[in-house]
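K.L.:
This is a predicted model, with the sequence first.
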Amino acid sequence: MKDIIIIGAGGVGRETICLIDDINSKNHEWNIIGFVDDNMSIHGKTIHGHTVLGGINILNEYKAEVYAICTISDGLIKKKILDKIQNSDVVYPNLIHPSAVISKYVEFGKGVIIQANCVITSNIKIGNHVQLNPQCGIGHDVTIKDYASLYWNVNLSGFVTIGEGAVLGTKTTVIQNKRIGEWSVIGANATVINDIPANCVAVGSPAKPIKNRLEYI
């Protein structure tokens, strides 16, 4: 079994414990060492049977190869955290739920999380540290760039592009040939029928930008 550390001890971190348990039920692949999280108030606490070892810098202090997976959903925060890790001995695996349906015509980056019952079809490119929550459907010729997160039951039609760090809320639907700009956030239950620019928050059906995301970060 391979040792793995979970980056982030929040809700998605707990869900990732469940994902790893499901993977291990089919193939004993992963030994969870524990969590790392910069929230000092939870250091030393036990979550789902695994200890919060300390802050992110623990990964920079490793002297041997170790696997790690980042479970932060917000793309901007995720990138900032991963940029802190400069240790070349840290390896980012892809964690894919056994129930996911994935064609052989998919290109994956590293550090990707694919949760239960996702369907990923043909000629799809998924970048580094992308997170797909349960029941997402990804149509042909879609590109999902680094650090993007898709919440539960997001559906992307053919030839959609999801920009770097974009976050798509639960039950978002994007029709064919549309583009979500980098670092934008799409609200839950949105229907995207037009391109969405970068760095904005868009909501509604059809989805419309309502504010600049960077103004409140």
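P.N.:
Everything's here; your move. Note that this is a predicted model, so its numbers are computed, not measured. Numbering: from 1, shown residues only.

K.L.:
use CA for all of it now, contacts and neighbours both
P.N.:
Fine.

K.L.:
Identify all contacting residues around the longest helix seen in the chain.
P.N.:
Counting residues, the longest helix found in the chain (DSSP state H) is helix 11-26. Helix 11-26 is contacted from outside by 6-7, 29-30, 47-48, 71-73, 95-98, 115-116, using Cα atoms under 8 Å, 6 or more residues apart in numbering.

K.L.:
who touches the residue nearest the centre of the chain in this structure?
P.N.:
Taking Cα atoms, centre = their mean, the centroid of the chain lies closest to Gln131, which sits 2.0 Å from it. Neighbouring residues of Gln131 by Cα under 8 Å, 6+ apart: Ser73, Val112, Ile113, Ile114, Tyr147, Ala148, Ser149, Leu150.

K.L.:
do that again at 7 Å, thanks
P.N.:
Gln131 makes contact with Val112, Ile113, Ile114, Ala148, Ser149, Leu150, according to Cα atoms under 7 Å, 6 or more residues apart in numbering.

K.L.:
what distance separates the start and the end of stretch 77-94?
P.N.:
In stretch 77-94, first residue to last residue: 19 Å (Cα to Cα, to the nearest Å).

K.L.:
The structure to be compared is supplied as follows:
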Amino acid sequence: MKKIAIFGAGGFGKEVMMLIEQINASKLQWQILGFYDDGVEKGTIINEYEVLGNLADLNAVTGDISVAVAIGDSQIRFDIISRLSNPQLSYPVLMHPNVLTGKYVTIEEGAIITANNILTVNIEVGKFVILNLTCTVGHDAILEDFTSFMPSVNISGGVVVREGVYVGTGAQILNNIEIGAWTKVGAGAVVKESLPAHCTAVGVPAINVKYHE
């Protein structure tokens, strides 16, 4: 079995631990080591697993270890990955056994796809993408690196979601539009038209309410 640790011991980290346990229940694949987190004291026990240290400790680990970066915020996840320099770390795709995928779906390293997601056909999922519970992704969609989709997001066909976009719970993105890099879409929003980069959009229909770095 391969060894795996989770970076991030918060709520989503606990859910990713559950995901790995459910993967193991379907087919034993992972020896779970525990958590790493910069904000939780080493030795703390969370849901029966130990916090083994912080990011510096993870960078000092010897031997091959897989890591799931369980941070829901796109920017923070990007920053953490940029600081993980240990060449012995690898970042597997973690996908719940009940996820439904069609043909010609590509999923790159570090992606985390939780229970009850549906990905149809001809879809590209980039590096370190998070698809939280019960999302749907339509045909010919492109989800670039570090994008984050909270529970029950619906992504229609032909949608392009650029790097680092964060989409809140229950949002809907309609066909053949593009969301610019590092934009944030509020919970429950309905995106009917393309959005520029570095904006925050909320409402039904979603409108750009501010720009950010």
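P.N.:
Ah, there it is. Computed from a predicted structure; not experimentally measured.

K.L.:
Kindly provide the TM-score of these chains.
P.N.:
Once the chains are laid over each other, their TM-score by TM-score structural alignment, normalised by the length of structure 2 reads 0.97; 213 aligned residues with a Cα RMSD of 0.9 Å.

K.L.:
related to what we said a few turns ago, check the gap between the residue nearest to the centre of structure 1 and Ile144 of structure 1 for me.
P.N.:
10 Å.

K.L.:
residue range for stretch 154-162 of structure 1 in structure 2?
P.N.:
Using TM-score structural alignment, stretch 154-162 of structure 1 corresponds to residues 153-161 of structure 2.

K.L.:
From one end of that stretch to the other, what's the distance?
P.N.:
13 Å.

K.L.:
do stretch 185-193 of structure 2 as well
P.N.:
Termini of stretch 185-193 of structure 2 sit 12 Å apart (Cα to Cα).

K.L.:
and what of stretch 56-69 of structure 1?
P.N.:
With Cα to Cα, one end of stretch 56-69 of structure 1 sits 12 Å from the other.

K.L.:
residues near the equivalent of Cys135 of structure 2 over in structure 1, how many?
P.N.:
Under the alignment (TM-score structural alignment), Cys135 of structure 2 maps onto Cys136 of structure 1. Applying other Cα atoms under 10 Å, we find 25 residues neighbouring Cys136 of structure 1.

K.L.:
Quick one: the helices in structure 2, in order.
P.N.:
Going by DSSP H, structure 2 shows helices at 11-26, 55-59, 74-83.

K.L.:
Throw those into JSON lines and include mean neighbour count, thanks.
P.N.:
What follows is those, written out as JSON lines (neighbours: other Cα atoms under 10 Å):
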{"stretch": "helix 11-26", "mean neighbour count": "18"}
{"stretch": "helix 55-59", "mean neighbour count": "17"}
{"stretch": "helix 74-83", "mean neighbour count": "15"}
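
K.L.:
Just send the ones you listed back as a markdown table, with distance to Tyr166 of structure 2 too.
P.N.:
Below are the helices of structure 2 laid out as a markdown table (distance: least, Cα to Cα, whole Å):
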| stretch | distance to Tyr166 of structure 2 |
| --- | --- |
| helix 11-26 | 15 |
| helix 55-59 | 23 |
| helix 74-83 | 6 |
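
K.L.:
Let me know which of these is the nearest to Lys2 of structure 2.
P.N.:
Relative to Lys2 of structure 2, the nearest member of those by Cα to Cα is helix 11-26, separated by 11.3 Å.

K.L.:
what's the mean deviation for that closest one versus structure 1?
P.N.:
On superposition with structure 1, the mean distance recorded for helix 11-26 of structure 2 (mean Cα distance after the TM-score superposition for structure 1) is 0.6 Å.
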